[in-house]
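Participant: 3D, please:
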Amino acid sequence: MPETSLFQSFFLIFSGAAVLASLALYGRQPLLVAYIALGVLFGSSGLAIVDNVKLMAEMSSIGIIFLLFLLGLDMQPKALISVMRKATFVGLISCGLFLGLGYLIGWMFGFTPIERWVIGMAMMFSSTIIGIKLLPTTVLHHKHLGEMMVGLLLFQDFVAIACLMILLSGSTGAVDFAQLGISFAALPLLIAIAWGGVRFVLQPLLTRFDRFHEYVFLLALGWCLGLAELAEIMGLSREIGAFIAGITLATSPISQYIALNLKPLRDFFLVLFFFSLGAQFNLDMVPQIALPAIVAAAAVLMFKPVVFRYLLGQQSERKILAWDLGFRLGQISEFSLLIAYLAMSQKLIGSEASHLIQATAILTFLVSSYIVVLNFPNPIAIKDHLRRD
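Facilitator: So this is what the prediction gives:
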């Protein structure tokens, strides 16, 4: 069978997504379910008609970058500094608890000590895509909720970077603490570069040429992707670079125009993300990891909302807001998938542990999406009274 071209892959993914999304809406189901199901159907474990899944996965990561950039555009720097004070305490305690939860699950099912720690690492993080995509921005109290969520997700990003560096040094048997320190020291430098770039380059250009809408669009894209790549070079993550690119541009009068015009591009890449998530999963591993994956997913879905509710309640958050945030963060993350892939490539974990993390991610993505879509205000709610853009 000839290799599927890029155009054919796009045709199959987006035409198929349109069909399944229509069926999902008729059946009153979240759209994310349709995208993941399509990936399983067309991927290597299904009909195997989209064979360049790795390319799709790489392209889909751009959607996460745009998501963080748009998030930064909607947040003022002063608000972020304020919320990070709360997020640090909640993030430290919750990461420790979820690390222990993953280790315990790994021990229960006979995984090796290293595999238990890697499973624990994967449990620490919540999905930026699920959390932010399902968050309304037009309701006043959800703006505060969004700020708190971003603070927690950013804190988790820093922890994830540390975990990835530890895994990268796993083949040598020693953690490179010097490199770890350099990466975190690079953050203030990246912020300074971003602030200077906006102040002395972007603002004058936008002031002079803001009537050329195509130019504004291109300048925003270049700024977002350029700072994301610079962050990667400096040892941080592209996601952090994109968020800093957005938040430094948030004070510009034209920031909301940029945000509005980039949303369709973001959604294009996010469809690819959820498709590739389903397409890369090996169904042949299901019998081996079904029970531990169900146990792990159930533990995450029950434990995470309770932990966040209690910790945020200690931070003077209103009870209803604390539960709202807890359920929105009640899954594991796309970072968890990266941890599974990296740990397996470093031969720190086996295929069974890697697929356990992948299956837990898919299960928690799906169930958590259902919980939020059916019970909390969100942009894709099936019930009219819950739909908020």
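
Participant: C-alpha from now on. contacts and neighbour counts both.
Facilitator: OK.

Participant: could you list every residue that touches the residue sitting nearest the centre point of the chain?
Facilitator: Taking C-alpha atoms, centre = their mean as the criterion, residue 128 is the residue nearest the geometric centre of the chain, at 3.1 Å. Counting by C-alpha atoms under 8 Å, 6 or more residues apart in numbering, residue 128 makes contact with 64, 153, 333-334.

Participant: doesn't residue 340 make contact with residue 354?
Facilitator: Yes - between residue 354 and residue 340 there is a contact at 5.0 Å, judged by C-alpha atoms under 8 Å.

Participant: neighbour-wise, which of these two wins?
Facilitator: residue 340 (27 against 22; other C-alpha atoms under 10 Å).

Participant: can you name the residues that contact that one?
Facilitator: Counting by C-alpha under 8 Å, 6+ apart, residue 340 has contacts 118, 122, 353-355, 357-358.

Participant: the same query, at a cut-off of 10 Å, please.
Facilitator: Counting by C-alpha atoms under 10 Å, 6 or more residues apart in numbering, residue 340 touches 115, 118-119, 121-122, 167, 334, 348-351, 353-358.

Participant: compare with the first, here's sequence two:
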Amino acid sequence: MHDLIRDITLCILFAWAIGLAAHFFRQPLILAYLVAGFVIGPYGSGWVKSDESVSTISELGLIFMLFMIGLEIDLKKIIRAGRVILIAAGVQLVGGCVLGAAFFMAIGLKLGGGGFDALYLAVACALSSTVVIVKVLYEKRELDTLPGRITLGILVLQDIFAILFLAVQPSLDDLQIGVVLLSFLRVGALVATALVLSRYVLPPLFHQIARQPELVMLGALAWCFLIGEIAERLHLSREMGSLVAGVALSTFPYALDVTAKVTTLRDFFITLFFVGVGMTIPVPDLATVKLALVIAIFAVVSRLVTTFTPLYMMRQGLRASLLPALNLAQISEFSLVVLQTGIAANHITKETSSAASFAFVILAVLSTFAMVQSDWLTRWAIPLLKRFGLRDLDHGQGGEAGHDAGHGAARRIVILGFFRTASALLSQIEQQNKELLDQISVVDFNPNVYRTLAARGQHVVYGDISNVDTLVHAGVGNAEIIILSVPDSLLKGANNEKLVRHVRSINPTAKIISTADLLRDVEDIYAAGADYVTVTRISDAHALYEVIEAVDQGLLEAKRAEMDMRLAERREVLP
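Facilitator: The predicted structure is shown next:
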């Protein structure tokens, strides 16, 4: 027991120390934890030698990590997932597994006869890293963009797929229809038990202890390990049970409160898990490095093929098809979970798992840089893809736009970029001066915006507003009023100051209306050539002050009724 406490102490100290270095060098923390485990583990310095300690630390971390993953799975979002996300995720998962199994068998790995290395690697390569992707998209403020939503939707469905695989995994040695059905029945019994308890037993209990943070946290842990033990009794696994416990808990009213209170424990146990995985990684030989590189290359290529293809076939445009493929081009931390269960069941060799772990590290680093530079990569790749004959949504409109621009038939008002403010503006114009819509042209590269506006009969040009050629072909040179309403935080490849300069160079006489995120940007945008700059925080503040006045005058209900009526009358593209 004393050795275990000492080993956990070493894990945390080295994870923290190497994590600090990773933070300063802008590397993923997961990479730091793996390195820390390798340094102190049996294949590094040997400070942690006990197989029992390594196994216990890894299992504890794995149980709690899966519990937290379950807590963050939003079943409502899965149910509401659109056709595009469902089809893209289905093709990506099935296609990735089929291609993976065929490829890894072709290079000599086993599939059957007691060895399932090819199957486990296929599944591992079909899953993407939630930790890496969400962190980068959050920092880039792209979670709420169309490619961001597609990426997150596919990630959630990948987690569901992993749950199903973990249900079948214990029966791979005797994979018969009856055995598989029995596994699913056991999972069904576990899920039903967890859902019933979380629906009828947990809410009143948590209601009583809601104001006792330590009891809420303790209750969440008790729930996690209880369902884990039930799963173990059903001949599944504690890890599977902890995942189901998290998913069941995510459906009841106190889920957000529980998640907030166990976040610190989540970080602690996730750290233990990845340090534990790092301790199992041996010093790589040449064969392991070669296999790791092959796995990494296959993961990237297969993700591009299985993600880009269905999105492109569903006419999402080259950009919205490429970005999710780039975002998803790595191996998941969940893949390490799958591989660990494979080792525990003697389904795969430690050499295979080690190679996959190295591939995970390689892609965690490279994909972070690729995602940060994804806009530049897509701008480079799109012209190349067009040369190979792939058509974008702007196919056939360039000549028409150019013709309009050359003959003075361009719209009087051009809206560059289409987000919520532009959506609200079109709805306002539709209510107050519908005839003005015929004089408006919208330029944007969101395929949903393009299709919705085209279906409504609104003139729309598909294109990247940071590209000068797009501005010229869109008729900016002949417009009288040019509106830039997208904030800098959402613009890709430019900002409002640069856009104003480009627009002013193309059209010296137009009235340019721009927006500013920060007060200090206003003067720079005016200096660039804008005629009027809006600052949305000012109009928001005015609206909030009116609400405060309504409260003081006892007129809040009337104010709300007025707002409800105004909202009911609107028909926006981006609700």
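
Participant: on that earlier part again, and the furthest pair within the contacts of residue 128 of the first structure?
Facilitator: 64 and 153 (12.7 Å; C-alpha to C-alpha).

Participant: tell me how far residue 289 of the first structure lies from residue 106 of the first structure.
Facilitator: 12 Å (C-alpha to C-alpha, to the nearest Å).

Participant: kindly report the same for residue 368 of the first structure.
Facilitator: Distance from residue 368 of the first structure to residue 106 of the first structure, by C-alpha to C-alpha: 22 Å.

Participant: got it, and residue 41 of the first structure?
Facilitator: When residue 41 of the first structure is compared with residue 106 of the first structure (using C-alpha to C-alpha), they lie 30 Å apart.

Participant: so which of those two has more stuff around it?
Facilitator: A count of neighbours by other C-alpha under 10 Å puts residue 106 above the other of residue 41 of the first structure and residue 106, at 24 against 19.

Participant: leaving out sequence neighbours, find the closest residue to the more buried one.
Facilitator: Excluding the flanking residues, the one nearest residue 106 of the first structure by C-alpha to C-alpha, 6 or more residues apart in numbering is residue 116, at 4.6 Å.

Participant: in a strand, that neighbour, correct?
Facilitator: No - in this structure, residue 116 of the first structure is helix, not part of a strand, as judged by DSSP: H, G, I helix; E, B strand; the rest coil.

Participant: contacts only, for it.
Facilitator: Here residue 116 of the first structure is in contact with 99-110, 122, 349, 353 (criterion: C-alpha under 10 Å, 6+ apart).

Participant: cool, residue 75 of the first structure as well?
Facilitator: So residue 75 of the first structure contacts 143, 146-147, 150, 243, 246-251 (C-alpha under 10 Å, 6+ apart).

Participant: dump the residues you listed to TSV, plus distance to residue 10 of the first structure and secondary structure.
Facilitator: Formatted as TSV, the contacts of residue 75 of the first structure follow (distance: C-alpha to C-alpha, whole Å; DSSP: H, G, I helix; E, B strand; the rest coil):
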residue	distance to residue 10 of the first structure	secondary structure
143	35	helix
146	32	helix
147	35	helix
150	31	helix
243	28	helix
246	28	helix
247	32	helix
248	34	helix
249	32	helix
250	33	coil
251	36	coil
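
Participant: now those as CSV including neighbour count?
Facilitator: As requested, these are exported to CSV (neighbours: other C-alpha atoms under 10 Å):
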residue, neighbour count
143, 16
146, 20
147, 23
150, 24
243, 26
246, 30
247, 25
248, 24
249, 31
250, 24
251, 17
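
Participant: quick one: buried residues of stretch 542-549 of the second structure?
Facilitator: Of the residues in stretch 542-549 of the second structure, residue 547 count as buried by neighbour count, 16 or more other C-alpha atoms under 10 Å.

Participant: residue range for it in the first structure?
Facilitator: Mapping stretch 542-549 of the second structure onto the first structure (TM-score structural alignment) gives no aligned residues.

Participant: what's near enough to touch the aligned partner of residue 62 of the second structure in the first structure?
Facilitator: Residue 62 of the second structure maps onto residue 64 in the first structure when the alignment is built from TM-score structural alignment. Shown in contact with residue 64 of the first structure (C-alpha under 10 Å, 6+ apart): 70, 128-129, 238-239, 242, 266-267, 269-270, 273, 334.

Participant: check the burial of residue 2 of the second structure by counting its neighbours.
Facilitator: Neighbours of residue 2 of the second structure using other C-alpha under 10 Å come to 7.

Participant: also residue 370 of the first structure?
Facilitator: 18.

Participant: ranges for the helices of the stretch 151-300 of the first structure?
Facilitator: Taking DSSP state H, counting those that start in this stretch to define them, one finds helices in the stretch 151-300 of the first structure at 177-197, 203-209, 213-233, 238-249, 255-279, 286-314.

Participant: and residue 191 of the first structure, how many neighbours?
Facilitator: 18.

Participant: just give the number of residues close to the nearest residue to it once chain neighbours are set aside.
Facilitator: Among residues not flanking residue 191 of the first structure along the chain, residue 244 sits closest, at 6.7 Å (C-alpha to C-alpha, 6+ apart). With neighbours defined by other C-alpha under 10 Å, the count for residue 244 of the first structure comes to 27.

Participant: one step back: want to throw the contacts of residue 64 of the first structure into TSV with distance to residue 220 of the first structure?
Facilitator: Below are those laid out as TSV (distance: C-alpha to C-alpha, whole Å):
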residue	distance to residue 220 of the first structure
70	10
128	21
129	21
238	16
239	16
242	11
266	13
267	17
269	17
270	19
273	22
334	25
